[in-house]
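>>> quick one, structure for this:
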Amino acid sequence: MTLKDIISGESEFIEFKQEVPKKSEVYMKTVVAFANASGGKIVFGVEDGTCKVVGINQEDVFP
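Below you'll find the predicted structure:
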C-alpha cells in the first residue's frame, strides 16, 4: 500500500481503522465481508474520513 492509495481514501476494497480495537468483533465483520467478496485490505493507523496517518502503538498489536 502506498501513500497514494491512502490519500485516495476508502473504497469497496480498502477500509481504514484509526486503532486496533480491543475486541476483534469490531473489525472481523469487515474481514468476513472482504472474504465473501473479492478480498480487500484493512489499514490500521489511518483516521477514517480524513485519511490522516496516525500510526499505532506496537503494544496495541502485540501486547
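>>> rest of the way, CA atoms for contacts and neighbours
OK.
>>> determine the longest helix present in the chain.
Longest helix in the chain by number of residues (criterion: DSSP state H): helix 25-36.
>>> which helices and strands does that one pack with?
strand 41-44 (3 or more CA pairs under 8 Å, 6 or more residues apart in numbering; DSSP states H and E).
>>> one more time with 10 Å, if that's ok
strand 14-17, strand 41-44 (3 or more CA pairs under 10 Å, 6 or more residues apart in numbering; DSSP states H and E).
>>> how far off centre is it?
Averaged C-alpha coordinates place helix 25-36 at 11 Å from its chain's average position (CA atoms, centre = their mean, to the nearest Å).
>>> quick one more, to check against the first:
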Amino acid sequence: MTLEEILHLEEKQIFDRKSINIEPKSLAITIVAFANADGGTIASGLSDKTCRIEGVDFET
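Here you go, the predicted structure:
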C-alpha cells in the first residue's frame, strides 16, 4: 500500500488513522477492537481529522 493510497482510504472497521501524539491507552483500545474483529490496519502518524503526516520534519 502506498502513502497516497493510505491518505485517501476511508476510516472504517478495518482501517484507522492515529495521530503520532496518541495516548497509549487510546491506541490499545483500537488494537483490541481490531483483534476482536477480523483484524485491520492502523496508520500511525497521520492526523485523524486533517490526514496530515505528523512526526516528520519536511523542512530538512
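>>> re the thing from before, quick one: buried residues of the longest helix of the first structure?
Of all the residues in helix 25-36 of the first structure, those buried under the rule 16 or more other CA atoms under 10 Å are 30-31, 34.
>>> where does it end up in the second structure?
Mapped onto the second structure using TM-score structural alignment, helix 25-36 of the first structure covers residues 25-36.
>>> contact partners of the longest helix of the first structure?
12-15, 17, 20-21, 37, 39-42 (CA atoms under 10 Å, 6 or more residues apart in numbering).
>>> are any of these buried, and if so which?
14-15, 17, 20, 40-42.
>>> circling back: just the contacts of helix 25-36 of the first structure now: which is nearest residue 48 of the first structure?
residue 17 (6.1 Å; CA to CA).
>>> gap between the residue most central in space within the second structure and residue 52 of the second structure?
Central residue of the second structure (CA atoms, centre = their mean): residue 17, 2.3 Å from the mean position. Residue 17 of the second structure sits 10 Å away from residue 52 of the second structure, going by CA to CA, to the nearest Å.
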